[in-house]
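Participant: could you look at this predicted model? Sequence included:
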Amino acid sequence: MLIASKLIAPEFGNPLPPDVFERMPTKTLVARLGLVRYLDSPSGFFDILPLGKVFVDEVIGRLREFAVLSGFQEVSMSPVQPAALMERSGRLEIFSRDVYRLPEHSMKALLSPAHEEYVIEMFRSLGLKRAASLPITVFAFDTVLRRKRNRSAGGLAWTPMIPGFISYSVGASYEQLRRLGSEISDAFVSLFSDLRIPTIPVSKGEDFVDFVTESEFGRENLRCCDHGHPIELSSTTCGECGGDARSKRVLSLAMHFIPGASHAEHAKYRVQHSGSSFFPVLSTSGLGLTRILMVVVDRGRSGDALRWPSGFAPVEVAVRSESELDASQALSMARWLSASEVRVLLDDRYPWGPRMSAGLRQIGVPVTVTIGQDDVFHIAGQDNDTFEARSPAETLEIVRRLLGKNS
């Protein structure tokens, strides 16, 4: 349960004028609404604040459910890895200026820009060498720092992903991992459907698929509007299909990639089968959780309100009382709803006014419960439908129906 007077969202009580709310750039709006806090600029590093964390955790929960039901195993990988792993695979020169020394460990290290080498070393050192047990998939929700070419920065610049869903699979063959990749891709598509995000799967060869969506803050990933092929900014037609190359700014939300057996070869990691051995194949999948948050907010603005996809609102119900004298009743109702697995904000601000109501609409609260006189509970939905209830149980029933949780 969240409490309005303690909420870490400094502008919550200062809603935007409707026209500003509709026009404000999404990267600025998510900070204004108290979903994130930027450490430097909207293009840099940031913290996820409580409201944004609830949304991200809901997405994580759905991804974790899929992964666990699929037999994947969750791990938490070190944010630091030995530079020797990257040196062995030949990728260290890309990150060489980011290497530093840990004196107490006598080891050169770097912040993990990728985990392919790390995962192969994990499997090798743990002695996972039976081909019959493959494929094996591990997954994590981790922060990954990547260097990407940034024109405005004049070269390579750190790009934070906070946090991301990452999975790594080790299999006996490409075909085995392609089937597994199809299952993971289907899970991504199902999640995007629940989030009401239209995506285009863009193939970059047989073993790389990128899931992109049109976005105001898309950068260099420009695609033709017919098939989503990569295009140059100056192109008028698509070089692959000849289609119209009107530039659409798109954002990559997820990907699945099979880099192959090269990482196992570099690590001299072999698995055994029928008296012989071979190098296993590696595949990786990733999904940017905070990118999804940005896109959902961007697409969810409607008039002066934010509308979250069903089941993803950080706050599902705001509970308040008309009089401060009934504050204890509001607290009891908030606790009752929270215990019934409803995400609740106890609005303990007095006196109540239109600006407070506007603030709730702008963070996307779909249902409000007001404790009235004579123990009447007034319930209002986001579409201005109103109800009255005479008991907490009846209130919960109406709330669940408005939230679509009765099915």
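Facilitator: Alright, I've got the coordinates.
Participant: going forward, measure contacts and count neighbours with C-alpha atoms only.
Facilitator: Fine.
Participant: start from the N-terminal end of the stretch 1-150 of the chain and give the helices.
Facilitator: If you assign secondary structure with DSSP state H, counting those that start in this stretch, the helices in the stretch 1-150 of the chain sit at 18-23, 26-32, 50-69, 83-89, 92-95, 116-125.
Participant: likewise the stretch 201-350 of the chain?
Facilitator: Along the stretch 201-350 of the chain, the stretches classed as helices by DSSP H, counting those that start in this stretch are 262-267, 289-300, 327-339.
Participant: redo the ones you listed as JSON lines? Include distance to residue 400 and mean neighbour count.
Facilitator: Shown next, in JSON lines, are the helices of the stretch 201-350 of the chain (distance: least, CA to CA, whole Å; neighbours: other CA atoms under 10 Å):
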{"stretch": "helix 262-267", "distance to residue 400": "50", "mean neighbour count": "19"}
{"stretch": "helix 289-300", "distance to residue 400": "21", "mean neighbour count": "20"}
{"stretch": "helix 327-339", "distance to residue 400": "10", "mean neighbour count": "18"}
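Participant: looking at these, which is closest to residue 145?
Facilitator: Distances from residue 145 to each of those were compared by CA to CA, and the smallest falls on helix 289-300, at 13.8 Å.
Participant: second one coming, line it up with the first:
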Amino acid sequence: MAKMKNTKKLSDMVYACSGIGDCRIAYRWAVGRYGVCPVLEHSPQFDPFYARGKIRIAKGLLEEELEPSEGLARVMYQCTTCGNCHSTCHQTLCEEIILPIGRFIDHTKLFEAMRADLVEEGLGPMPRHKEFLEWAKKEHNPYMEKHEDRVKWIPKGKTIPQKAELVWFMGCTEPYRQPELAQAFLKILEAAGVEFAIIHPNEWCCGSVFFRTGVWDLAEELAKHNLEALKASEAKKVVIHCAGCFRTIAKDYVELFGELPFEVIDAVELIRDLMKEGKLKLQKANVKVTYHDPCHLGRHMEIYDAPREILEMMPGVELVEMKRIKDASWCCGAGGGVKSGFPELAVEIAKDRIKEAEETGADYIITACPFCVKNLQDAAEALKSKIKVADIVELIAENLA
């Protein structure tokens, strides 16, 4: 029988689930919640494709009534780890009035532990993820790119120091796949006169994709390396413009190593503060936008206000909200390895969000995550939508005075 050692450590969570089922479909108009699980909406409508069913699977595995299988693994990896089931469970009547069940269960943590057990059983991750992990062992990134090309996006002749009180952890996605986002953030930092450093060639993949998909040995190896590199940089503060990297370093690293010797902030927090201090001068934009909350930045790290404050401070920008925002926000569909493992499913989920954004009449759907940008762009293209998708740093960089 399977050992399921990581799931066993969280067995109290498994048995805390009362099976109410709000994680399947919960409509609470008062708090703007319309639906819960984006995967369930685009999958066979039965239990294993949403949180309660996955917890039932965990129970069956722990009690040896189920055996791990390839089919079971495919179901477990069809989860964006968006955390909407978690926030919904927290809002149940049972949690608020009778017993704090929902607040005790960390759904994302449990599902990632189950994936880690499937990896140890040789049933995970998915084939495409296995390609990523082999390359990351070799070149420290999951994108089949050479390690030295992590800084290829930096303009020729531009030199960035390796030591400073503020260090920018670049991540993999922007340097290798969306250099325009990194260049936009660089432009903002320079316009505000911010002194900063990068730790290349010592920066490796943060490990997010491997934490999420259960390849924890590699994730921990990458994390240990980056922690030492950041310590050596003499950083007092680390800024990150990637929701996945931010969540990983600010949360997963802390869980692994304890309190970090530096503060970790997301780019939107830094930019908001720079704007409040009058260090960024912007011209009038004359555009209507709606904001999409990335799951890793929002539900996982509870950063909802900073990006909205930025948009509200930008001259000529009108912010109009979608019907599902903040902790009730609908996932873009790209997280948890779904974009790479099940790309068609990822785009189908993103189409829901594009349609919701169109209802606002906005010119742009703005977000603060490179994964969200890419998947929402793919969905907008598939729908032939007129709405434009952009990261908040692009909107700012384009409107610097």
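Facilitator: The structure has been received and is ready for your questions. The shown structure was predicted, so the numbers you read here are calculated from the model rather than taken from an experiment.
Participant: quick one: TM-score?
Facilitator: Scored by TM-score structural alignment, normalised by the length of structure 2, the superposition of the two chains gives a TM-score of 0.24; 158 aligned residues with a CA RMSD of 6.8 Å.
Participant: hang on, the earlier thing: residue 53 of structure 1: which of the helices of the stretch 201-350 of structure 1 is closest?
Facilitator: Go through the helices of the stretch 201-350 of structure 1 one by one with CA to CA and the one that ends up closest to residue 53 of structure 1 is helix 289-300, at 9.6 Å.
Participant: dump the helices of the stretch 1-150 of structure 1 into a markdown table; add distance to residue 253 of structure 1 and mean neighbour count as well.
Facilitator: What follows is the helices of the stretch 1-150 of structure 1, written out as a markdown table (distance: least, CA to CA, whole Å; neighbours: other CA under 10 Å):
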| stretch | distance to residue 253 of structure 1 | mean neighbour count |
| --- | --- | --- |
| helix 18-23 | 23 | 14 |
| helix 26-32 | 16 | 20 |
| helix 50-69 | 13 | 17 |
| helix 83-89 | 26 | 19 |
| helix 92-95 | 24 | 14 |
| helix 116-125 | 20 | 18 |
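Participant: between those helices, which one is closest to residue 301 of structure 1.
Facilitator: Going through these one by one, with CA to CA as the measure, helix 18-23 comes closest at 6.7 Å.
Participant: ok, back up a step: mind checking which of the helices of the stretch 201-350 of structure 1 is nearest residue 252 of structure 1?
Facilitator: The closest approach between residue 252 of structure 1 and any of the helices of the stretch 201-350 of structure 1, judged by CA to CA, belongs to helix 289-300 at 8.4 Å.
Participant: show me what the closest one packs onto, helices and strands only.
Facilitator: helix 26-32, helix 50-69, strand 155-171 (3 or more CA pairs under 8 Å, 6 or more residues apart in numbering; DSSP states H and E).
Participant: of all these, which one is nearest residue 210 of structure 1?
Facilitator: Set against residue 210 of structure 1 and scored by CA to CA, those come closest in strand 155-171, at 14.1 Å.
Participant: elements contacting the helix or strand that the closest one is followed by?
Facilitator: Under the assignment DSSP states H and E, the closest C-terminal helix or strand after strand 155-171 of structure 1 is helix 174-194. Packing contacts for helix 174-194 of structure 1, counted by 3+ CA pairs under 8 Å, 6+ apart, involve helix 50-69, strand 155-171, strand 248-260, strand 281-288.
Participant: with distance to residue 89 of structure 1 added, can I get the ones you listed in a markdown table?
Facilitator: Converted to a markdown table, these look like this (distance: least, CA to CA, whole Å):
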| stretch | distance to residue 89 of structure 1 |
| --- | --- |
| helix 50-69 | 28 |
| strand 155-171 | 17 |
| strand 248-260 | 12 |
| strand 281-288 | 14 |
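Participant: mind checking these for the one nearest to residue 100 of structure 1?
Facilitator: Across those, residue 100 of structure 1 has its closest neighbour in strand 155-171 (16.0 Å, CA to CA).
Participant: which parts of that closest one are buried?
Facilitator: Of all the residues in strand 155-171 of structure 1, those buried under the rule 16 or more other CA atoms under 10 Å are 159-171.
Participant: who's in contact with the residue nearest to residue 149 of structure 1 when sequence neighbours are not counted?
Facilitator: Ranked by CA to CA, 6 or more residues apart in numbering and with sequence neighbours excluded, the top spatial neighbour of residue 149 of structure 1 is residue 156, at 4.4 Å. For residue 156 of structure 1, the contact set (CA atoms under 8 Å, 6 or more residues apart in numbering) comprises 147, 148, 149, 150.
Participant: output those as a markdown table; include the columns neighbour count and distance to residue 355 of structure 1.
Facilitator: As requested, the contacts of residue 156 of structure 1 are exported to a markdown table (neighbours: other CA atoms under 10 Å; distance: CA to CA, whole Å):
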| residue | neighbour count | distance to residue 355 of structure 1 |
| --- | --- | --- |
| 147 | 14 | 43 |
| 148 | 11 | 42 |
| 149 | 14 | 43 |
| 150 | 14 | 41 |
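Participant: dump those to JSON lines, plus distance to residue 210 of structure 1.
Facilitator: Formatted as JSON lines, those follow (distance: CA to CA, whole Å):
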{"residue": "147", "distance to residue 210 of structure 1": "18"}
{"residue": "148", "distance to residue 210 of structure 1": "16"}
{"residue": "149", "distance to residue 210 of structure 1": "18"}
{"residue": "150", "distance to residue 210 of structure 1": "20"}
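Participant: now intersect those with the strands, please.
Facilitator: For these, the ones inside strands are 147, 148, 149, 150, with DSSP state E as the criterion.
Participant: wait, the second one sits on residue 95?
Facilitator: No - assessed by CA atoms under 8 Å, residue 148 of structure 1 is found out of contact with residue 95, at 11.1 Å.
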